[in-house]
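Trainee: using only what follows, build the 3D model:
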Amino acid sequence: MVDSDLSSQMESWVNSIGKVANLSVDEQTKINKAGADVGAKVLQQATKDKHYRKRKTGKDVHLADSILSEANNVNGNKDGSSIYGFDTKKAYIA
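Mentor: Down below sits the predicted model:
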């Protein structure tokens, strides 16, 4: 048998997160884009720490300098998600 106190606490918790869970696409995009920006920064730093050489690259940028974050999904649709990773021109190297 479920403790009624626990049950009421869980119901209260579900109601409180329900307010956050009903975010608009714009709100979701803003939150997820912030996370993607942080992820891109971490990936860029890790790539520089492990694979970066100071050299003249000309037009061809270094792998660590080709990391992007975008406020859309992998298909380019705006659905509240965000992505980050290497530019498609350099992703094959990674």
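Trainee: only C-alpha atoms for contact and neighbour calcs from this point on.
Mentor: Will do.
Trainee: show me where this protein has helices.
Mentor: 4-21, 25-51 (DSSP state H).
Trainee: would you turn these into TSV with mean neighbour count?
Mentor: Formatted as TSV, those follow (neighbours: other C-alpha atoms under 10 Å):
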stretch	mean neighbour count
helix 4-21	11
helix 25-51	16
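Trainee: dump the ones you listed into a markdown table; add distance to N75 as well.
Mentor: Formatted as a markdown table, these follow (distance: least, C-alpha to C-alpha, whole Å):
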| stretch | distance to N75 |
| --- | --- |
| helix 4-21 | 24 |
| helix 25-51 | 15 |
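Trainee: K90 is nearest to which of those?
Mentor: For the helices of the chain, the distance to K90 is smallest for helix 25-51, at 12.7 Å, taking C-alpha to C-alpha.
Trainee: one more, so I can put them side by side:
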Amino acid sequence: MSEFSSDLEDFNSQILSLTNLSISDKEAISKEGAIVFKKELKDVVRNRHYRIRSTGENPHLADTLGMRPGNRDSRRTGAYTVGWGSSKQKNGKDFIANFIENGTRVPFVKTSNRGLKFRLNKGGSVGVRRDPFISETQQNAAVNQTMLEVMSKRYNEITTEKN
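Mentor: A predicted model of the protein is given here:
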């Protein structure tokens, strides 16, 4: 019986060594997936929303896509964040990506004296149609499969180095 319990303890320690990764190891794994996601998202933005034009010092949305370690709050949790940075930064384009992702059209409605609702036509106001390119890229099965393959390869490298 003692052999069985020692075998179980050995097995348990092996499993724990494979699952208890340090934050730097988690970041190394998630960085590989973030690189794949960034490339795919950049391609999607270029295909759907890129126009060849002179942007001057204000680069295009596809050209400012970035990647950094940590979550949205910059806490190092082992994750990588792919995005455009805060609008408070120099080239922050997060608000533009949000406009394209969710759209900006809000119908202007006014109620008349008789209780009828009618739409106000404001000349020159044009809303942005919703194009959920970020969420579609996040939910794309081919992108997720590629990310998982790359991340599993890096995970196997890290775990073989440990053992």
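Trainee: report the TM-score for the pair.
Mentor: Scored against TM-score structural alignment, normalised by the length of structure 1, the superposed chains reach a TM-score of 0.76; 82 aligned residues with a C-alpha RMSD of 1.9 Å.
Trainee: before we move on, back to that, between the helices of structure 1, which one is closest to D87 of structure 1.
Mentor: Closest to D87 of structure 1 of those is helix 25-51 (C-alpha to C-alpha; 11.3 Å).
Trainee: so for G80 of structure 1, which of the helices of structure 1 sits nearest?
Mentor: Evaluated over the helices of structure 1, closeness to G80 of structure 1 peaks at helix 25-51, with 4.1 Å, by C-alpha to C-alpha.
Trainee: contacting residues for G39 of structure 1?
Mentor: With contact set as C-alpha atoms under 8 Å, 6 or more residues apart in numbering, G39 of structure 1 has these partners: Y84.
Trainee: V44 of structure 2 too?
Mentor: Residues near V44 of structure 2 by C-alpha under 8 Å, 6+ apart: 133, 137.
Trainee: tell me the counterpart of it in structure 1.
Mentor: For V44 of structure 2, the aligned residue in structure 1 is A46 (criterion: TM-score structural alignment).
Trainee: how close does its match get to Y52 of structure 1?
Mentor: 9 Å (C-alpha to C-alpha, to the nearest Å).
Trainee: likewise D60 of structure 1?
Mentor: D60 of structure 1 is 14 Å from Y52 of structure 1, by C-alpha to C-alpha.
Trainee: shouldn't G83 of structure 2 be in contact with M67?
Mentor: Yes: judged on C-alpha atoms under 8 Å, G83 of structure 2 makes contact with M67 at a distance of 6.3 Å.
Trainee: what ranges do the strands span in structure 2?
Mentor: Along structure 2, the segments classed as strands by DSSP state E run 66-69, 80-83, 109-111, 117-119.
Trainee: compare those strands and give me the one nearest E32 of structure 2.
Mentor: Going by C-alpha to C-alpha, the one of the strands of structure 2 nearest E32 of structure 2 is strand 80-83, 9.2 Å.
Trainee: matching residues in structure 1 for the closest one?
Mentor: Aligning strand 80-83 of structure 2 against structure 1 (TM-score structural alignment) gives residues 82-85.
Trainee: likewise for stretch 54-67 of structure 2?
Mentor: Using TM-score structural alignment, stretch 54-67 of structure 2 corresponds to residues 56-69 of structure 1.
Trainee: list the buried residues of that stretch.
Mentor: Neighbour-count burial for stretch 56-69 of structure 1 flags 62-69 (criterion: 16 or more other C-alpha atoms under 10 Å).
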